[in-house]
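>>> Below are the sequence and a predicted model for it; my questions follow.
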Amino acid sequence: MEEFSTDWPAIYLILFCGVGIILLSVGFLLGRLHAKKVGNRSASEFGNDAAILETVVEHAHEGLVMQDIYGRIEWSNPAYTRITGYSAEEIRGRQPQEFVLPPDKQLSSRELENFKFDLKKFSSGFKELIQNRRKNGELFWNQLTFAKVEGETEEKTRMIILCQDVTREVERFAELEETRKRLKYQAEHDELTGLATRAKITSFLQECLSRDHGKSRKVGVIQFDLDHFKEINDSHGHSAGDAVLRLVAGVLKSVLQEKGLVARVGGDEFLAVISDPDGPDQMESLVQQIFGDLDQPIMVERQRLKVAVSAGLVLAETENTSLAELINRADIALYAAKKAGRDRFSWYTDALGTAHRHRRMNMARLDQDLENNNLTLLMEPQYDLKQKQITGYEASAHWLHPSEGLVDPAKMLSAQEDSKRIAQIERFALQEGLSEIRRLREAANRPITLSVDLTGASVDNPRFGEQLVRLCEEAEIPVADLTIELNEQIVRFDEHDGLQCAIGRLSGTGCRIALDEVGGGRGGAGQLIRVNANLLKLSPWLVGDLESHTKKRHLTQSIVRLAEKFECKVMAIGVDRLEQLEILRDFGCHFIQGQLISGPLSAREAEIHLREFAM
């Protein structure tokens, strides 16, 4: 318990209060010793001070004992009796070690016989915290403070010990220490997985970088991210998601913990620091082992789930490498792994870093242009095969890229990471598209419809339906003349509370719903059951070689017939040749869109094209 005597100021505040008692006691006991020398003297020689001293010592709350240099008790006050349970008569002439030590710490008879105070060690002011036992067997913590009374010889020297029962303080301290340790553990460990937190691993990485200052060593950082984790949560519930996180954490810990430290730094993000790795081969081997351990599907609540991760790796010298730079590099490498197809790992390279910096600059420019509404609207005409005229346009927002020219900015973005940007882009296409359609309707003096391709970034907003109706009212375009296109692969069968619910809210506004990219091999006909679609848009992949591909013709014809059963109309995208148009017309397709009519046009070009176009 030495830590109590060095690290706990609360006890010593109590001890300092007892210093005065010791001084008074020393004076009193010196008087007693002096009285033995001179025999019977008048009590008045000591004056009233002696009586006061005797009263203080006899009534002190702290125990006091006087021992010779061999530890034998010559005198004790009543407080010592209250603390230990032993009367002064029971202990006089005995050593405290005989009766106050717990059974597991008692001294042998030889040790008791050979005991003698080390007067250099047990000088005045020396303190010791020790566990003692009362006469009834109860254990307590005893804080001892020693004072040495010098005699004419060593044999005549006496030790006066102040004894304080500090059991409550020690127990309170132990409780506070336990609480401190628990709070520290909670701050440094993730509650769900038991792994370290971001703060803990950041501190560990900083320690790795600072160790052996001036000597360059290697440090490895691996950033992990679960692939399609949101789908697990959405499809199977958060309890299944938690089970997956615990499983992944267990695998990471078993493979990597002895090599460094692993932490959960986000919802489904993990970070590992490998202290002084052997080299890139070892790090790749560790990652491959993790991939292998996660390769088999796992059972969660009676369901088999496939778990996969992507990883970004960095190996660097500790000298002249900052903590923030290492973590940023690992994040860049992880992004590259995900972009390459997920379920794989990627190393950080200087080329990746350069590309990331360029992307960051481009995103900054895009954000500025989004803020200033500085995008370009393009409109692709849609041709009605029955009416034999252009009856609508698909509007899309484009951005002037610094090096690539006019591009679709949404294709540069991640649906999960850039949803706010995507929503801004889609709102621009919708708002500006409605404005241009109004102008084209006035110029043509006939109804013209608008189609806009949207994603969950817009549609998931519970207030999007209200915003859509308000935009149509402001543009004086009937909501029924607006078609919201949704890529068929984002409408999932098992999505009860996600996009499917949002589509239901959209349908309630009166706008039309189109399933885009049908027949592209990514979705299925089941969406027609889940989604009350008004229009199916055939994938360009399906339309591309209708003239020469028999199976594609059969599939196209089947989709058109199926659409009739569900009272849906069909539009073919990517129609570039008259031969394609004739096949589609024979199958009963209603609309076409593609180079045969025109590619995307600016608002001014669309007006001229609408006026002059003839098939």
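On my side now, so go ahead. Keep in mind that what you see is a predicted model, and the values were worked out from it rather than measured.
>>> from here on, contacts and neighbour counts on C-alpha atoms
OK.
>>> S216 contacts E317, doesn't it?
Yes: assessed by CA atoms under 8 Å, S216 is found in contact with E317 at 6.0 Å.
>>> Pull the contacting residues for V531.
With contact taken as CA atoms under 8 Å, 6 or more residues apart in numbering, V531 is in contact with Q500, I503, G504.
>>> and the closest residue to Q95 other than its chain neighbours, what does it touch?
In space, and not counting its chain neighbours, Q95 is closest to R72: 4.6 Å by CA to CA, 6 or more residues apart in numbering. R72 is in contact with R92, G93, R94, Q95, P96, counting by CA under 8 Å, 6+ apart.
>>> Can you tell me which of the residues you listed are buried?
R92, R94, Q95, P96 (16 or more other CA atoms under 10 Å).
>>> which among the residues you listed gets closest to D7?
P96 (26.5 Å; CA to CA).
>>> Sort out which of the contacts of V531 are in strands and list them.
Assignment to strands by DSSP state E places none of the contacts of V531 there.
>>> among these, which ones are buried?
The neighbour count (16+ other CA under 10 Å) marks Q500, I503 as buried among the contacts of V531.
>>> Relative to V491, which of the contacts of V531 is nearest.
Q500 (6.5 Å).
>>> any idea how far that closest one is from S109?
Relative to S109, Q500 is positioned 86 Å away (CA to CA, to the nearest Å).
>>> any idea which residue sits dead centre in the protein?
Taking CA atoms, centre = their mean, the centroid of the chain lies closest to G266, which sits 2.5 Å from it.
>>> Which neighbouring elements make contact with the longest helix along the chain?
Ordering each helix of the chain by length in residues (DSSP state H) puts helix 9-38 first. Judged by 3 or more CA pairs under 8 Å, 6 or more residues apart in numbering; DSSP states H and E, the packing partners of helix 9-38 are helix 47-59, strand 139-149, strand 158-165.
>>> Would you mind finding the most buried of these?
Burial among the helices and strands packed on helix 9-38, expressed as mean neighbours by mean count of other CA atoms under 10 Å, is greatest for strand 158-165, which shows a mean of 24.
>>> Please pull up the helix or strand immediately following that one.
Next helix or strand after strand 158-165 toward the C-terminus (DSSP states H and E): helix 167-188.
>>> okay, pairing it with this:
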Amino acid sequence: SEEGIMITDPNKVILLVNPAFSKMVGYTSEELLGETPKKLSSGHHDRSFYAAMWDSINTFGHWHGEIWNRRKNGEIFPEWLAISTVNDLSGKTTHYIGIFSDISERKNAEEQIRYLSSHDALTGLPNRMLFKDRLENAIAFAARSHHKVAVLNLDLDQFKMLNDSLGHTAGDELLRCVTSQLKVCVRDTDTLCRPGGDEFFIALANMPDTDSISTMVDKILEHIAKPFVLEGRHLSLSCSIGIAVYPDDGGNFETLMKRADKAMYQAKDAGRNTYRYFTEQLNSDSFEYMRITHELREAVKCKQFTLHYQPQIDLATGNVQGVEALVRWNHPLEGLIPPGRFISIAEQNGLIVEIGEWVLNEACRQAVAWQMAGLPPIVIAVNMSAVQFKRGNVENLVRSALDNSGLDPQYLEIELTESILLHDMDYMLSLLKDLKDTGLKLAIDDFGTGYSSLAYLKKFKIDRLKIDQSFVGDIAIDPNDAAIVRAIVQMAHTLNLRVIAEGVENQEMLEYLSSCQCDEVQGYHFARPMPPEAFAAFMADKT
């Protein structure tokens, strides 16, 4: 038998063991004969354990279970043991037979599984599950001691780029190096965790105040910034850290983790290689983002949008040169919501694609409707988001809007932001050329607020520059803004581009723009954005 077998007399004196038994425990049969099983006792079990075991044997005639014994060399090992009684015809016990198997490998495998279920395989750090358990213990202790617990969400900056460049093997080694640096920064009472990827969680326990937290976080940033030597190369890293503090920012694991995550993204937005604490304003912004996102989905589904139109005036003639279509959200409870409250959120969650498609189609349809009503044809300007261009379907979208409405392309102008033109320039050159070939016009919106590169003005076939109202608003009192506006107009004219200034609110602004020879203007001085019917009436008064 491969299992160890021991036979004793009724007094538990060993009479016989098989070779497998001797091999497992290290004793020869001669060394065990005449001894009792106590010779193998590990000391792991108390008297009550053995009392219960023999109570079962005497009552039922058998017992089986897990027990720890000791080999001859002193090693303690687990075994699965079954003990049975042997009785004669009168029912008197004559022998006990014990059969056992060494379960060390199974126990080791179980321990390894247990370890892997609570630790990260790459770094050996606790995983999210174990981190949650330790953080909750730290919070419970802090509640009694009136101290703070800081939860840090640490994300390595630009790690994906390094990982893709060096390869995943080197990336894994880099994560192990980061782990070593972080271990230097934390105390034995703190918990360092890697949930996955290039993200780490840290629980700083028993912290007296916020200043002490900041000191430790500064230390972490400093250590991560130290150069790493990997495969003979010196590499530099940085990280962004979001911090949520118990009890200030929350009293449980989920709340603190969510708020530390939000604060980490604030650190990313602040330029990386820094940290940010969670604030209530950040929480309010997040709730507002989620609320608007939810309601925007319903708005897209139910078409709760409408367009208002603001005229664009030719400074030389005073005539209406064009009109800009501006979207409004006709909220069922809040009424008309201006684009400043929802466009940026729509760009973040991708809903701007559906909204933008509706705006383009509706603007083209309305332009044709005005013409059919007898108004003179004018150019209608429609803003298009960078997200729409990234989706790669802009040309088909524009052609479809023109075909469906029947609008002559010469009366459509697409307004682009500067940032669109600086990414994948070859693709944009080709796309804008195709759009221009349809006969429509192109304008740069908010000129001066972005990169304002002369290179793209030379390469792309732009028709108009639109000076952002942030420059126009102070041209009468700020000589720097006045100089910028004048310079933009002169440069545009040199490149044979027309210039329109937005945000013109008074006569003083108008006179300065006229002196600069700006071509067109729009703003409250002439008219606010208005519904289609009001714009039609406005045009009727002008003709």
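Alright, I've got the coordinates. Everything numeric here is computed off the predicted structure, so don't read it as measured data.
>>> how about the helices and strands packed on helix 9-38 of structure 1, which one is nearest I484 of structure 1?
That would be strand 139-149 among the helices and strands packed on helix 9-38 of structure 1, by CA to CA, at 77.6 Å.
>>> what's the angle from that closest one to helix 9-38?
50 degrees (axes from the mean of the first three to the mean of the last three CA atoms, to 10 degrees).
>>> what angle sits between strand 139-149 of structure 1 and helix 167-188?
Using the same axes, to 10 degrees: strand 139-149 of structure 1 against helix 167-188 is 120 degrees.
>>> ok and strand 139-149 of structure 1 relative to strand 158-165, angle-wise?
Strand 139-149 of structure 1 and strand 158-165 are oriented at 150 degrees to each other (the same axes, to 10 degrees).
>>> contacts for strand 139-149 of structure 1?
Outside strand 139-149 of structure 1, the residues that touch it by CA under 8 Å, 6+ apart are 15, 22, 26, 30, 102, 119, 122-134, 157-167, 170.
>>> So among those residues, which ones count as buried?
Buried members of these, scored by 16+ other CA under 10 Å, are 15, 22, 26, 30, 102, 122-125, 127-129, 131-134, 158-166, 170.
>>> before we move on, the earlier item: so can I have a markdown table of the contacts of R72 of structure 1 showing secondary structure and distance to F566 of structure 1?
Shown next, in a markdown table, are these (DSSP: H, G, I helix; E, B strand; the rest coil; distance: CA to CA, whole Å):
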| residue | secondary structure | distance to F566 of structure 1 |
| --- | --- | --- |
| R92 | coil | 107 |
| G93 | coil | 108 |
| R94 | coil | 104 |
| Q95 | coil | 102 |
| P96 | helix | 98 |
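>>> Tell me the one among those nearest to A533 of structure 1.
Using CA to CA, P96 is the member of the contacts of R72 of structure 1 that lies nearest A533 of structure 1, at 93.3 Å.
>>> Pull the contacting residues for the closest one.
P96 of structure 1 makes contacts with G71, R72, I73, as judged by CA under 8 Å, 6+ apart.
>>> ok, the first one - how many residues close by?
If I follow you right, that is G71 of structure 1. Counted by other CA atoms under 10 Å, the residues lying close to G71 of structure 1 total 19.
>>> if I look at it, how far off is F126 of structure 1?
Separation of G71 of structure 1 from F126 of structure 1 (CA to CA): 16 Å.
>>> just the second one next, same as before
Here R72 of structure 1 is placed at a distance of 19 Å from F126 of structure 1 (CA to CA).
>>> same thing with L596 of structure 1?
Distance of L596 of structure 1 to F126 of structure 1, computed by CA to CA: 101 Å.
>>> next one: R246 of structure 1
Taken as CA to CA, the span from R246 of structure 1 to F126 of structure 1 is 52 Å.
>>> Figure out the helix or strand that N461 of structure 1 lives in.
Using DSSP H and E, N461 of structure 1 sits in no helix or strand.
>>> That one pairs with which position in structure 2?
In structure 2, N461 of structure 1 lines up with R391, judged by TM-score structural alignment.
>>> For H234 of structure 2, grab the count of nearby residues.
10.
>>> Sticking with it, tell me its helix or strand.
Per DSSP H and E: strand 233-235 holds H234 of structure 2.
>>> I'd like to know which elements that strand is packed against.
Using 3+ CA pairs under 8 Å, 6+ apart: strand 233-235 of structure 2 touches strand 228-230.
>>> mean deviation (superposed) between the strand it packs on and structure 1, please.
By mean CA distance after the TM-score superposition for structure 1, the fitted strand 228-230 of structure 2 averages 10.9 Å away from its aligned residues in structure 1.
>>> Identify the residues contacting that strand?
By CA under 8 Å, 6+ apart, strand 228-230 of structure 2 touches A170, E173, L174, C177, H234, L235, S236.
>>> for stretch 399-418 of structure 2, same thing?
The contact list for stretch 399-418 of structure 2, computed with CA under 8 Å, 6+ apart, reads 360-361, 364-365, 367-368, 377-386, 438-447, 450-452.
>>> swap the cut-off to 6 Å and go again
With contact meaning CA atoms under 6 Å, 6 or more residues apart in numbering, stretch 399-418 of structure 2 is reached by 361, 364-365, 368, 379-383, 439-445.
>>> in it, what counts as buried?
Neighbour-count burial for stretch 399-418 of structure 2, counted by 16+ other CA under 10 Å, picks out 401-402, 405, 407-409, 411-418.
>>> List the buried residues of stretch 407-423 of structure 1.
Neighbour-count burial for stretch 407-423 of structure 1 [16+ other CA under 10 Å]: D408, P409, A410, A415, S419, R421, I422, A423.
>>> Of those residues, which is the nearest to R530 of structure 1?
So of these, ranked by how close each gets to R530 of structure 1 (CA to CA), first place is A415, at 22.5 Å.
>>> The closest one: what secondary structure?
Using DSSP: H, G, I helix; E, B strand; the rest coil, the structure places A415 of structure 1 in coil.
>>> Next, work out how far apart it and I503 of structure 1 are.
Applying CA to CA, the value for A415 of structure 1 to I503 of structure 1 is 18 Å.
>>> Same check on L64 of structure 1?
From L64 of structure 1 across to I503 of structure 1, the span is 85 Å (CA to CA).
>>> follow-up on the earlier one: among the contacts of stretch 399-418 of structure 2, name the buried ones.
361, 364-365, 368, 379-383, 440-445.
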